[in-house]
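**Student:** Got a predicted model here, sequence first, then my questions.
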Amino acid sequence: MPEGVKITNFSFCDHNNKHNLQINVLNSLETTNGKFSFSVLFSVIDFSPMVNHDIKLIFSDMDGEILIETDNISLEGTGQKGDSNEKGVITGATMAVDFLDVLFQGQGVYVMKIYFDEELINEFHIPVVYKERSEL
């Protein structure tokens, strides 16, 4: 893992509600037809602001089969030494990434892996549950 880099404030969220500034955090993804749209919100902190960095998200099923792999999300460096080395000052970025009409392979626990500069820095699990329309 890149030294010091951390993921904080990670949440799986309902995709439909974030546009009106209301966030509905999800404890599970519930679907009737195997498809579901959702967002993830997270912050990445404690990285050097002087150089460029890349973040990638990979969402997999319980067997490790990749359902979605994002392109690299670039964080452009300033090329200048900032205040990040001063005591108590944190360098970071907060991101929201949408995943639309993801086709799930069945019920189970799925995993979102987050890579920073091609190294895995954290992973987050969420259950996917199939329900009848009347149960939603």
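**Tutor:** Happy to help now that I have it. Residues are numbered from 1 along each chain as shown.
**Student:** can we go C-alpha only for contacts and neighbour counts from here?
**Tutor:** Fine.
**Student:** how about the helix or strand harbouring I7: buried residues?
**Tutor:** Applying DSSP states H and E as the criterion places I7 in strand 6-14. Using 16 or more other C-alpha atoms under 10 Å as the test for burial, strand 6-14 gives 6-7, 10-14.
**Student:** separation between V102 and S43?
**Tutor:** 23 Å (C-alpha to C-alpha, to the nearest Å).
**Student:** let's bring in a second one:
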Amino acid sequence: MGCDVVLSGPPTLMPREIEQLGVKYDRDPRKAVEKADMVYLLRIQRERQQDGLFPSVDEYHRWWGADEELMKYANPGALAMHPGPINRGVEIASEVADGHQSVILEQVRSGVATRMALLYLCGGGAR
């Protein structure tokens, strides 16, 4: 679709073959969002923490949580997206979730239509 995708997160949560999928991985979230037009966050499933895939939700937020400081590394005007429901203070800080860069509420409202359109395009529609 004409974009560069860079993922960041604990190595224990990343598929081994991630770079074979045509995306890049950077353990440092600041480098991953550098010059990004969009920062897309995913919900941490708390059962992952119980499985020992990362030490604690506090540490996760400290390393990979999106806060105002992290968003400064992205392009000015970069959007913050998250499919919901969010874990405030884990993958996203309240000031980002509720801030001017957030389009989370709009994203959640239009989620079904968006997924339908993406499936249509990925399935070869509108060639």
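**Tutor:** That came in fine, so what should we check first? Here the structure is a predicted model, which is why all the values come from computation and not from measurement.
**Student:** TM between them?
**Tutor:** Once superposed, the chains reach a TM-score of 0.22 (TM-score structural alignment, normalised by the length of the second structure), with 47 aligned residues with a C-alpha RMSD of 4.4 Å.
**Student:** re earlier: does anything pack onto the strand holding I7 of the first structure? Which helices or strands?
**Tutor:** Packing partners of strand 6-14 of the first structure (3 or more C-alpha pairs under 8 Å, 6 or more residues apart in numbering; DSSP states H and E): strand 35-45, strand 119-130.
**Student:** Out of the ones you listed, flag the one nearest K113 of the first structure.
**Tutor:** Counting by C-alpha to C-alpha, K113 of the first structure lies closest to strand 119-130 out of those; the figure is 4.3 Å.
**Student:** picking up where we left off before, with mean neighbour count and distance to L67 of the first structure added, can I get the helices and strands packed on strand 6-14 of the first structure in CSV?
**Tutor:** What follows is these, written out as CSV (neighbours: other C-alpha atoms under 10 Å; distance: least, C-alpha to C-alpha, whole Å):
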stretch, mean neighbour count, distance to L67 of the first structure
strand 35-45, 18, 12
strand 119-130, 16, 13
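**Student:** Reformat those as a markdown table; add distance to A93 of the first structure.
**Tutor:** Below are these laid out as a markdown table (distance: least, C-alpha to C-alpha, whole Å):
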| stretch | distance to A93 of the first structure |
| --- | --- |
| strand 35-45 | 6 |
| strand 119-130 | 15 |
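**Student:** just the strands in the first structure please.
**Tutor:** Taking DSSP state E, the strands of the first structure run over residues 6-14, 29-31, 35-45, 53-60, 66-69, 73-75, 92-103, 108-116, 119-130.
**Student:** do you know which of the helices and strands packed on strand 6-14 of the first structure lies nearest G108 of the first structure?
**Tutor:** Once these are compared by C-alpha to C-alpha, strand 119-130 is nearest, at 5.4 Å.
**Student:** quick one: that closest one to strand 6-14, angle?
**Tutor:** With axes from the mean of the first three to the mean of the last three C-alpha atoms, to 10 degrees defining the directions, strand 119-130 of the first structure sits at 20 degrees from strand 6-14.
**Student:** So which elements touch strand 119-130 of the first structure?
**Tutor:** Applying 3+ C-alpha pairs under 8 Å, 6+ apart, one finds that strand 119-130 of the first structure contacts strand 6-14, strand 29-31, strand 108-116.
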